[in-house]
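Student: just coords:
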C-alpha cells in the first residue's frame, strides 16, 4: 500500500483544529480523509470504513479518545490509532501504552510532529512524543511504587505534600500521632526513601500529580 493512498479518520470536537488537521494532511498528499466531531461518531466511522490511520483527540464528547482506541482495537484491529492531547497525564499515557496505540502526540505540537509520526508508523514503528515520554517515564515508574500503598497511606501522603505535620494529620483523622508516624514509616519503607525528616515531603511534592 502506498503511503499517499492511506485512508484516515480524524476526530476533534474543535472545528478549527479539525479543519487545520485535514488541511495539513492534504498538504502532505493524503486525500482520503473522513472527519468526525465526537468520540462515538469517530468509532462508528472507524468501524464502517476501517481506515489505515485514526487521529483521535483524547478529550471528546460521548467517548474519549482512550475509549475509542479500546473499542476500535477489537472492531478494526488494523487501524493504527494516533492519540492527540494537550495533557501529559502519566496515567493516561500509561493507559495508551497498555492499549498498544500506535502513537501519542501533544496537541500543541500536532502539526509539527504528525509528519514524523506518520513516517515512523509507515515503517512499522510506534511514535510517542519525546515531551510526553520525558515527563511520564519517571511518573509511571513512581506510579508502580504507589500501587503498593494502602488508600489510607495515599491520603496521608497527599496531606504530607500539603506540608501538614503528623500532629495536624492525626487531628484530621482523629487518631494518635503515633499512628500517623507508623504510617509515615511504612510509606518511607515502601517507597525505598531515606529516613530523613524531609525525604517524604519532598517526594510527595515532586509526585503530587500521581497521588
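Tutor: Received the coordinates, thanks. The structure displayed is predicted, hence computed values, not measured ones.
Student: alpha carbons only for contacts and neighbour counts from here, please
Tutor: Fine.
Student: am I right that residue 83 falls within a strand?
Tutor: Yes. Assessed by DSSP: H, G, I helix; E, B strand; the rest coil, residue 83 belongs to a strand.
Student: just checking, it touches residue 68?
Tutor: No. Here residue 83 does not reach residue 68: they are 9.8 Å apart, not a contact under Cα atoms under 8 Å.
Student: then this one, side by side with the first:
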C-alpha cells in the first residue's frame, strides 16, 4: 500500500513516517501544502493520501476535492486537530474516506489508512456516530439545509478566502489561481457578502477561526 503524507509541520510528517515505518504501509512521498500534495499525487499515484485541513496555499478540504477529481481511485484520509462537524460533512462531500483526530492512538491511524484502502469509511471514535447519520440524511435530502456560512462558499471562494488571509494581494491571488484580477475581485466581493465580512482583518479572523489557516 503506497501512501503520501501531507502536513505543514515537518515534525508531524517525520513522526508519521517513523510510525508507519514498522508497518506494511509504504510512505512514497510527503508534502507541506495542498498544492504540493496535488503535484506529488499526480506523479506518484498513491493508494491513499493522509492530509491535514489547515495547510498553506491550498487547504486540505479543497485539495481533497481537486484530488478526487483528478485521481478518483486514490483514497483520502483527513488527519487533523479540528473536530468541527461541519468539516467532517464537507470532507465527506469532497470525497474523503475518513476523518481522524490527531490525538487518536497510533493504531487508529493505521486502521484508518487500511480501511480507506479497502474502500471503507473510517471516523475517529471521538467523533459521534451521529455525524455519519446526519451526513447521510443531508445527502438524501431528509434534513434542513445547513445555515449560511462556510458551506455556502464555492470551492473557488474558499481558495480565495484562504489566500487573502495568508496575506496575498488581489494581483498575487489572480496569478496563483491563473484567473483575471476582475474574477478575483468578484470572488472576494461574493464571499464577503455571504459571510457578512467587511474587511481583510475580518476575513483573516474568520479563516483562523474556521481552521483554514493556522497561526503557529
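Tutor: Great, that's in hand. Because the structure is a prediction, the values reported are computed rather than measured.
Student: trace residue 14 of the first structure over to the second structure, please.
Tutor: In the second structure, residue 14 of the first structure lines up with residue 9, judged by TM-score structural alignment.
Student: which residues does its match contact?
Tutor: residue 32 (Cα atoms under 8 Å, 6 or more residues apart in numbering).
Student: next: residue 68 of the first structure.
Tutor: Contacts for residue 68 of the first structure (Cα under 8 Å, 6+ apart) come out as 39, 40, 42, 43.
Student: start and end of stretch 123-137 of the first structure, how far apart?
Tutor: Stretch 123-137 of the first structure has an end-to-end distance of 24 Å (Cα to Cα, to the nearest Å).
Student: list the buried ones in that stretch?
Tutor: 126, 127, 128, 129, 132, 133, 136 (16 or more other Cα atoms under 10 Å).
Student: for stretch 48-59 of the second structure, same thing?
Tutor: 48, 49, 50, 51, 52, 53, 54, 55, 56, 57, 58, 59.
Student: would you mind measuring from the last one to residue 118 of the second structure?
Tutor: By that I understand residue 59 of the second structure. For residue 59 of the second structure, the distance to residue 118 of the second structure - Cα to Cα - is 25 Å.
Student: now do the contacts for the aligned partner of residue 49 of the second structure in the first structure.
Tutor: Aligned counterpart of residue 49 of the second structure in the first structure: residue 54 (TM-score structural alignment). Contacts for residue 54 of the first structure (Cα under 8 Å, 6+ apart) come out as 8, 9, 10, 11, 46, 79, 80, 81, 82.
Student: please, which helix or strand holds residue 54 of the first structure?
Tutor: Assignment of secondary structure by DSSP states H and E places residue 54 of the first structure within strand 53-57.
Student: check the mean deviation of the very next helix or strand once past that strand from the second structure.
Tutor: For strand 53-57 of the first structure, the following helix or strand on the C-terminal side (DSSP H and E) is helix 65-75. Mean deviation of helix 65-75 of the first structure from its aligned counterpart in the second structure after superposition (mean Cα distance after the TM-score superposition for the first structure): 0.6 Å.
Student: just send the buried residues of stretch 123-137 of the first structure back as JSON lines, with distance to residue 170 of the first structure and secondary structure too.
Tutor: Below are those laid out as JSON lines (distance: Cα to Cα, whole Å; DSSP: H, G, I helix; E, B strand; the rest coil):
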{"residue": "126", "distance to residue 170 of the first structure": "48", "secondary structure": "coil"}
{"residue": "127", "distance to residue 170 of the first structure": "47", "secondary structure": "strand"}
{"residue": "128", "distance to residue 170 of the first structure": "43", "secondary structure": "strand"}
{"residue": "129", "distance to residue 170 of the first structure": "43", "secondary structure": "coil"}
{"residue": "132", "distance to residue 170 of the first structure": "38", "secondary structure": "helix"}
{"residue": "133", "distance to residue 170 of the first structure": "38", "secondary structure": "helix"}
{"residue": "136", "distance to residue 170 of the first structure": "33", "secondary structure": "helix"}
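Student: and of these, the nearest to residue 107 of the first structure?
Tutor: For those, the residue nearest residue 107 of the first structure by Cα to Cα is residue 129; the value is 10.2 Å.
Student: leaving out the residues flanking it, which one is nearest to the counterpart of that closest one in the second structure?
Tutor: In the second structure, the residue matched to residue 129 of the first structure (TM-score structural alignment) is residue 124. With sequence-adjacent residues excluded and distances taken as Cα to Cα, 6 or more residues apart in numbering, residue 124 of the second structure is closest to residue 100, at 4.5 Å.
Student: my read: the one you found touches residue 121, true?
Tutor: No. Using Cα under 8 Å, residue 100 of the second structure is not in contact with residue 121, being 10.8 Å away.
Student: residues shared between the contacts of these two?
Tutor: Contact with both residue 100 of the second structure and residue 121 is made by no residue, according to Cα under 8 Å, 6+ apart.
Student: can you give me the strands in the first structure?
Tutor: Applying DSSP state E to the first structure gives strands spanning 7-11, 32-36, 53-57, 80-85, 103-106, 127-128.
Student: would you agree residue 79 of the first structure is in contact with residue 55?
Tutor: No. Residue 79 of the first structure sits out of contact with residue 55 when judged by Cα under 8 Å, with a separation of 10.2 Å.
Student: give me the number of residues near the residue nearest to residue 183 of the second structure when sequence neighbours are not counted?
Tutor: Closest residue to residue 183 of the second structure apart from its sequence neighbours, by Cα to Cα, 6+ apart: residue 174 at 7.8 Å. Other residues near residue 174 of the second structure come to 18 when the count uses other Cα atoms under 10 Å.
Student: what do we get in the first structure for residue 174 of the second structure?
Tutor: Residue 174 of the second structure maps onto nothing in the first structure, by TM-score structural alignment.
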